[in-house]
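Student: Need a 3D model of the sequence below.
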Amino acid sequence: MNRQYGLSYRAEDEVIVTTGASEAIDMTFRAILEEGSEVIISGPIYPGYESTVKLSGGVPVYADTRETNFKITAAMIEKHLTDHTRCIVLCSPSNPTGYTLDKEEILKIAELLVNRDIFILSDEIYSGLVYDREHYSIANAPELREKTIVINGVSKSHSMTGWRIGFAMAPAPIAAEILKVHIFNTVCAGTISQYAALAALTEEIGEVAMMKAAYKKRRDYVYERAIAMGLEVIKPDGAFYLFPSIKHTRLASLDFALRLIEEEKVAVVPGTAFSEFGEGYIRLSYACSMEKLEEGCNRLERFLERVTPKPALQ
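Tutor: Sure, this is the predicted structure:
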């Protein structure tokens, strides 16, 4: 993490290896939240945050990012702050949109939060897949390290999802409380997986760069195909998703996804899986071969031609 992002954490008492990033998120919320604690989350977003906040007795508070290209802003966060706000969730690059917060946008959020007694959970699991700029962690912002918990892992950057290795990084006093949850939850991540992750992080750096280049090529292909189909979508900065609007079809997101898989055998995720703010969108993943992407885009284009209403004759 220090080599890649300039983050400095002591292995002995500030890093916890977890059973995937999902456990890291869950145990963090269980350590820092109490009944009624409010957690500000951007929407649309990965649904695991809402569930784990609720399981910890907290209250998810969604910030609607549809008017800001799906990016949460300092002004948006400030609008939702109350006396009960306990944590802000930042996910950059984002699932499902692939959009990232740049350094300037993060520093504006940092300026808002620096003198407030609020934790920041920074989910950076897709940080290894940022294509057109350098990833910047809010934990590097002045005076923010002491209240930030950084979540990362090898699932996305090293294509090791099933190995279940994540990590939580936080200042020692916070990490000590998170560790109390961890040791009574899973005890430890599997040692076989830990050795595999160690090899991946220290010996396969070139492979990661090659994989990132392949993802960028796939992103560009799927984005260009989506535009050519008439889909309204912003080119993502990272991760491996596109989040196009399908509002012009007049189909609900779930209906669109169900019909697409039934009629063309192409799987997408309806935007409503990522909160109510995802209605009217679908998530496309380009984490597969170019051959499959080409065939999938052909089928999607064929489906769109059938379901898109034709202009009325004059």
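
Student: alpha carbons only for contacts and neighbour counts from here, please
Tutor: Noted.

Student: Tell me where this structure has helices.
Tutor: 2-5, 20-32, 48-55, 74-80, 103-113, 172-183, 191-203, 205-228, 253-264, 290-307 (DSSP state H).

Student: Show me what counts as buried in the third one.
Tutor: When burial is assessed from 16 or more other CA atoms under 10 Å, helix 48-55 yields the following buried residues: 49, 50, 52, 53, 54.

Student: Let's have the residues you listed in CSV, adding distance to residue 157.
Tutor: CSV is the format used below for the buried residues of helix 48-55 (distance: CA to CA, whole Å):
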residue, distance to residue 157
49, 20
50, 24
52, 23
53, 26
54, 28
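
Student: between these, which is nearest residue 110?
Tutor: If you rank the buried residues of helix 48-55 by distance to residue 110 using CA to CA, residue 49 comes first, at 20.9 Å.

Student: what's the spacing between stretch 77-97 and its chain's center?
Tutor: How far stretch 77-97 lies from its chain's middle: 13 Å, per CA atoms, centre = their mean, to the nearest Å.

Student: Buried residues of that stretch, list them for me.
Tutor: For stretch 77-97, by 16+ other CA under 10 Å, it's 77, 81, 85-97.

Student: can you check stretch 236-254 too?
Tutor: 236-247, 249, 251-254.

Student: In strands, which of those residues appear?
Tutor: 241, 242 (DSSP state E).

Student: Report whether the expected contact of residue 121 with residue 145 is present.
Tutor: No: when contacts are counted by CA atoms under 8 Å, residue 121 is not listed as touching residue 145 (10.9 Å).

Student: Let's compare: structure for the following, please.
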Amino acid sequence: MISEKAKNISPSITMEIAGKVAEMIKNGEKIVNLTIGEPDFFTPAYAKLSGIAAITNNITKYDVASGNMDLKKAICEKLKEENGLSYDVSQIVVSNGAKQAITNAAFAVLNPDDEVLIPTPCWVSYPEIVKLTGAKPVMVKTRKENSFKLTIDDVKPYINQKTKMVILTNPNNPTGAVFTKDELSTLCEFFTENNITIMSDEIYESINFDFDFVSVASLSQKIYDNTILINGFSKSASMTGWRLGYSATSKELAKAIESIQSHLTAHPSTISQQAGIAAIRQCKNDVKIMRQTYKERRDYIAEFFKKWGKLDIIYPQGAFYVFIDISPLKDKLKGQYLSLDFCNGILSKENVALVPGQGFFEDNFVRLSYASSMETIKEGLERIKKYTESL
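Tutor: Predicted structure coming up:
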């Protein structure tokens, strides 16, 4: 009864930890949960009020499959003002979250047996989405000394006649690494020259601390023409539950994406789309406050690990994650997966929940999310230190 395609989807190794956390909470245990991949802020007031107004004013009927025209205009304004990009509304498709935007675009571009380059560590859904299209995910290992940022040397051995697409995430989940303009230019010129479509997932764009964010499509006209830009509202406006994202690409490809979406889900919630307009036009100060708060947390965590000196981290320049190197503990943890062993151990001994790096294809690390209060972060760090030093 179950299709081979469905059977081919890999279960997430992180679900084991999630299940244990849920069970412990159910049993009344207090967990220091540092796994959460969503902002700990509420949706900004203007966005919420716009959603409420949409209900009150009966903006609850069907809309066009590619999204509300006013929202698409607002997205074009945002891309122009913040990224220096000129897009027409016909190039924008608004989807039920950035995940659907990625999935739509993958189905619109990929054929069976095409290959997609996915730098690791990476978000767990990328390879599974690629497999659903019938294409093949090609996992490209990056290096700690480069903060796990992809280089041409990393990717060259994996390119062949079947290579169709590369997925770039900037800022990165799980590492928090951010590409500089020069790094991006070098990479994207290479991919464009080799006719490899670039899917640029920029969902963490607004959470960027140390230098100006550069959107891939802004690098040159050729790269613009070769790029599918993915973004959304979940991280920038703390609207994870509203399910609102978008893609920006060529008119031809946008039309194909719209056609696919029209048969899968049609447009996103009309209520969410009204909130999205307000998020772009009226919530910029909220975004700044969130970013500054994340930066303060990042700075505290980085200083903690620097002073402690026992474990290294990838210094995060964006997103709200810290990737902690636990490879020095290999001789002390004997499980099949180092990161899963560490996460199981610290959960059972110290009630701290972290995400094993194995779930991101990098077993020597664990991911800590600082989308939590400073009090929770401080408590979690002290317990990480206690557990590590007890081994």
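
Student: Need the TM-score from the superposition.
Tutor: The TM-score (TM-score structural alignment, normalised by the length of structure 1) is 0.94; 304 aligned residues with a CA RMSD of 1.2 Å.

Student: Farthest pair within the buried residues of helix 48-55 of structure 1?
Tutor: That would be 49 and 54, which, of those, are the farthest apart (CA to CA) at 8.6 Å.

Student: give the contact list for the residue in structure 2 that residue 42 of structure 1 lines up against.
Tutor: Aligned against structure 2 by TM-score structural alignment, residue 42 of structure 1 finds its counterpart in residue 119. Counting by CA atoms under 8 Å, 6 or more residues apart in numbering, residue 119 of structure 2 touches 139, 140, 141, 142, 150, 167, 168.

Student: Distance to residue 305 of structure 2 for those - can I get that in TSV?
Tutor: Formatted as TSV, the contacts of residue 119 of structure 2 follow (distance: CA to CA, whole Å):
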residue	distance to residue 305 of structure 2
139	30
140	28
141	25
142	23
150	25
167	31
168	28
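
Student: Out of these, which is nearest to residue 228 of structure 2?
Tutor: residue 167 (9.6 Å).

Student: residues in contact with the closest one?
Tutor: 116, 117, 118, 119, 198, 199, 200, 201.

Student: again, only using 10 Å
Tutor: 102, 116-119, 122, 126-127, 197-201, 228 (CA atoms under 10 Å, 6 or more residues apart in numbering).

Student: Tell me which residues touch the equivalent of residue 175 of structure 2 over in structure 1, please.
Tutor: Aligned counterpart of residue 175 of structure 2 in structure 1: residue 97 (TM-score structural alignment). Each residue near residue 97 of structure 1 by CA under 10 Å, 6+ apart is listed here: 44-46, 69-71, 233-244, 271, 274, 278, 281-284.

Student: now with 8 Å?
Tutor: Counting by CA under 8 Å, 6+ apart, residue 97 of structure 1 has contacts 70, 236, 241, 242, 243, 283.

Student: closest to residue 17 of structure 1 among those residues?
Tutor: Nearest to residue 17 of structure 1 among the contacts of residue 97 of structure 1, with distances taken as CA to CA, is residue 241, at 26.5 Å.

Student: corresponding residue for residue 208 of structure 1 in structure 2?
Tutor: Mapped onto structure 2 by TM-score structural alignment, residue 208 of structure 1 lines up with residue 287.

Student: Next, work out how far apart that match and residue 377 of structure 2 are.
Tutor: 21 Å (CA to CA, to the nearest Å).

Student: so what's the equivalent of residue 167 of structure 1 over in structure 2 closest to, chain neighbours aside?
Tutor: Taking TM-score structural alignment for the superposition, residue 167 of structure 1 sits opposite residue 246 in structure 2. Nearest residue to residue 246 of structure 2, sequence neighbours excluded (CA to CA, 6 or more residues apart in numbering): residue 94, at 4.3 Å.

Student: quick one: what's aligned to the one you found in structure 1?
Tutor: Per TM-score structural alignment, residue 94 of structure 2 is aligned with residue 17.

Student: re earlier: which one of the buried residues of helix 48-55 of structure 1 is nearest residue 226 of structure 1?
Tutor: Once CA to CA is applied, the member of the buried residues of helix 48-55 of structure 1 that ends up nearest residue 226 of structure 1 is residue 49, at 28.8 Å.

Student: Just want to check the distance between that closest one and residue 269 of structure 1.
Tutor: 17 Å.

Student: Could you do residue 113 of structure 1 as well?
Tutor: Taken as CA to CA, the span from residue 113 of structure 1 to residue 269 of structure 1 is 33 Å.

Student: Residues contacting stretch 253-264 of structure 1, please?
Tutor: With CA under 8 Å, 6+ apart as the criterion, stretch 253-264 of structure 1 contacts 246, 266-272, 279-282, 299-300, 303.

Student: Then stretch 216-226 of structure 2?
Tutor: 83-85, 184-185, 188-189, 192, 196-198, 200, 227, 229, 249-250.
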